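J.: Please find the sequence and the predicted model below.
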Amino acid sequence: MMKSIYIVDDDDSVRSSLYELVRSFSNTIVRSFKSGDDFLESLPELDPGLVLLDLNMPGTNGMEVFAQTKDHPDLTFVILTGQGDIQKAVKAIKAGAVDFIEKPFRPDELLRIVQTGLSDLEDSRKEHQKVDNAKALIDRLSPRERDVMNGLLDGCSNRSIAEAHKISPRTVEIHRANMMEKLEAQHVSDVLRIAYSAGAIAA
C-alpha cells in the first residue's frame, strides 16, 4: 500500500533536503507545501499520510495548522522546530503529534522519526478500519436485535430481556440468533468486542 508524506515548510532549502531524505522510503509518495495556507487549501484532496510540519511560517503558522487538522483521522504529525520553539513542540505532542525534531536535524534521526510516524499511521489506519467494520456490522441489526444485544451486554438473561420488551423468551431467542449471525459472532464475547469497537458501549 502506498504511503504519503507531506512536507510543510516555508524554507525552500529545508523542503528540498527533506524531500530528498524521505523519498528513500519505499512505496511512498512525497509532496511538499511552501506554507500552512497551501497545505490547508489542499487538505480535502489529500490521502492519509504523515505530515512534517514546521512551526514558524508566515501566514498560518504550524501550531495553527496543527490545531485545524489534528483531529483529522488520516493524518499523523511530526513537528519541525527551532531551538526557541521546544515548548510549542511539546504542546503539540501533548495534543496528539507523534514526535518533534529540532533543526538542524541529523538525517539518521529524521529518518528514524519518520519511520516511527509511518508505523503509527499504519496502526491508526488499521484501528479506523476495525472501527468502520464493527459499525457496519452493528448497522445490520434491526431495532429489536439491538435491544437484545444491549440486554446481553448488560448481563441480562433471555427471560429478563423478554420481560423488559414485553415479548416472549422464544422471540428473544430468535432475535438473538439473528443478531449473532449478522454480527458474525460465535460467542457473547465476540458481540462485546464488536460493540466496544463500534463505540456502542463505553470503555
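T.: Thanks, I have the structure now. Given the structure is predicted, the values throughout are model-derived calculations rather than measurements.
J.: going forward, measure contacts and count neighbours with C-alpha atoms only.
T.: Noted.
J.: buried ones in the host helix or strand of residue 194?
T.: Here residue 194 sits within helix 188-197, counting by DSSP states H and E. Using 16 or more other C-alpha atoms under 10 Å as the burial criterion, the residues of helix 188-197 that qualify are 191-192, 194-197.
J.: How about stretch 149-159?
T.: Judged by neighbour count (16+ other C-alpha under 10 Å), stretch 149-159 contains these buried residues: 149-152, 158.
J.: Kindly report the same for stretch 97-107.
T.: With the criterion 16+ other C-alpha under 10 Å, stretch 97-107 contains buried residues 97-102.
J.: Just put these in TSV and tack on distance to residue 42 and secondary structure.
T.: Output for these, formatted as TSV (distance: C-alpha to C-alpha, whole Å; DSSP: H, G, I helix; E, B strand; the rest coil):
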residue	distance to residue 42	secondary structure
97	20	coil
98	22	coil
99	23	strand
100	23	strand
101	24	strand
102	26	strand
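J.: who does the helix holding residue 194 touch, helix- and strand-wise?
T.: On a contact count with 3 or more C-alpha pairs under 8 Å, 6 or more residues apart in numbering; DSSP states H and E, helix 188-197 meets helix 107-139, helix 143-153.
J.: run the last query once more with 7 Å
T.: Counting by 3 or more C-alpha pairs under 7 Å, 6 or more residues apart in numbering; DSSP states H and E, the packing neighbours recorded for helix 188-197 are helix 107-139.
J.: ok, structure two:
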Amino acid sequence: MNEEPTVFIVDDDNEVRESIALLMDSVGLPSASFDSAWAYLNCFDPMRPGCLVLDVRMRQMSGLELQERLAEEPIHPPIIIITGHGDVPMAVRAVKNGAVDFIEKPFNDQTLLDAVQRAIDIDAERRGHAAELANIQERLERLTKREREVLEQIIDGKRNKVIAADLGISQSTVEAHRAKVMEKLQARSLSELMRLMLATDTDTARSRDSA
C-alpha cells in the first residue's frame, strides 16, 4: 500500500511550526516538524513521499543551504520556501534550485495550502516516473549480451537483414533475438519499444545536465 504523503516543516520558530502543522491537520494532511535543517537531515528518508516547507533563515544551516544539500540526492521532497526576510536574489536562487514556490511571511493560509498541494502532486509524478524507469531498467538487465546488441541495432532503425550482416549471424537468429527482446521488455510493438528506450535516454540526459 502506498504511504500517505507527509508535509515536512523545517523552521526554528516554534510558533510557526505549530501554526503550519495545525493548518495541515485541518485539511487532513500528516505533518512532521523539525527545528533545524540538521534535525531534518538526520531523519531524512528519500522513500517517504510528501513535500518540504522550509524557512530560509535558521541557525547553523540555512534553508537555501539545505535545499542545495538535498539537490545532491537522487530523489527528495519538492520544496516550498517560506521567509520573513525575502528578497529578489534569494527568490531567484531558490527557484533556480528547484523550489516549487517562494512565500513571504505572513502568508495567507490558502496560498500555502495551494503550494503544498502542487508540491505533493509534483512529488507523486516524480516518484511515478522514477518507479517506471526502475521497472524498465530491471527488464533491460534480463537481456543477454547478444540481445542487447540486437536491441541497439533495432533502435538505430536497421532491418533484420542488415542486423544479421552487421553481427555476423543469420537473419532467423536475429528474428529469434528480436522476439526475445520484445518479450523481456514487455513491448507489444516497435513504437512501444522505442518509447521505453526514449524514456531511459531522456532520464540519462537529465542526469548529465544536472551533474
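T.: Good, I have the coordinates. Remember, it's a predicted structure, so these values are computed and weren't measured experimentally.
J.: sorry, back to before: want to throw the buried residues of stretch 97-107 of the first structure into JSON lines with distance to residue 91 of the first structure?
T.: Converted to JSON lines, these look like this (distance: C-alpha to C-alpha, whole Å):
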{"residue": "97", "distance to residue 91 of the first structure": "9"}
{"residue": "98", "distance to residue 91 of the first structure": "11"}
{"residue": "99", "distance to residue 91 of the first structure": "11"}
{"residue": "100", "distance to residue 91 of the first structure": "10"}
{"residue": "101", "distance to residue 91 of the first structure": "14"}
{"residue": "102", "distance to residue 91 of the first structure": "14"}
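J.: which ones are touching the closest residue to residue 63 of the second structure other than its chain neighbours?
T.: Spatially, and ignoring its direct neighbours in sequence, residue 63 of the second structure is nearest to residue 56 (4.1 Å; C-alpha to C-alpha, 6 or more residues apart in numbering). Residues near residue 56 of the second structure by C-alpha atoms under 7 Å, 6 or more residues apart in numbering: 62-64, 81-83.
J.: And the residues you listed, which of them are buried?
T.: Among the contacts of residue 56 of the second structure, those classed as buried by neighbour count (16+ other C-alpha under 10 Å) are 62-64, 81-83.
J.: now stretch 191-201 of the second structure: how far from the chain's centre is it?
T.: 19 Å (C-alpha atoms, centre = their mean, to the nearest Å).
J.: what does stretch 110-118 of the second structure give?
T.: For stretch 110-118 of the second structure, the gap between its own C-alpha mean and the chain's C-alpha mean amounts to 19 Å (C-alpha atoms, centre = their mean).
J.: Tell me which residue of the first structure matches up with residue 161 of the second structure.
T.: In the first structure, residue 161 of the second structure lines up with residue 159, judged by TM-score structural alignment.
J.: give me the element that match is part of.
T.: Secondary structure from DSSP H and E places residue 159 of the first structure in helix 158-165.
J.: Average offset of that helix relative to the second structure?
T.: Once the two are superposed, helix 158-165 of the first structure sits an average of 1.3 Å from its aligned residues in the second structure (mean C-alpha distance after the TM-score superposition for the first structure).
J.: Which neighbouring elements make contact with whichever helix or strand comes after that helix?
T.: Scanning forward in sequence from helix 158-165 of the first structure, with DSSP H and E defining helices and strands, the next element found is helix 169-182. With contacts taken as 3+ C-alpha pairs under 7 Å, 6+ apart, helix 169-182 of the first structure sits against helix 143-153, helix 158-165.
J.: Superposed on the second structure, what's the mean shift for helix 169-182 of the first structure?
T.: When the second structure is overlaid, helix 169-182 of the first structure sits 0.6 Å from its aligned residues on average, using mean C-alpha distance after the TM-score superposition for the first structure.
J.: What span of the second structure is the helix holding residue 194 of the first structure aligned with?
T.: Using TM-score structural alignment, helix 188-197 of the first structure corresponds to residues 190-199 of the second structure.
J.: hmm, who's touching that stretch?
T.: By C-alpha under 7 Å, 6+ apart, the list of residues contacting stretch 190-199 of the second structure reads 155, 187.
J.: How about stretch 139-151 of the second structure, which residues are buried there?
T.: Counting neighbours by 16+ other C-alpha under 10 Å, one finds that the buried residues in stretch 139-151 of the second structure are 140, 143, 147-148, 150-151.
J.: Could you do stretch 65-85 of the second structure as well?
T.: 66-67, 70-71, 75-83.
J.: Out of those residues, list just those in strands.
T.: When DSSP state E defines the strands, the subset of the buried residues of stretch 65-85 of the second structure inside them is 79-83.
J.: how much space is there between the residue sitting nearest the centre point of the second structure and residue 184 of the second structure?
T.: A centroid search over the second structure (C-alpha atoms, centre = their mean) returns residue 126, at 3.8 Å, as the residue closest to the centre. The gap separating residue 126 of the second structure from residue 184 of the second structure is 25 Å, by C-alpha to C-alpha, to the nearest Å.
J.: what's the answer for residue 12 of the second structure, then?
T.: Residue 12 of the second structure sits at a distance of 51 Å from residue 184 of the second structure (criterion: C-alpha to C-alpha).
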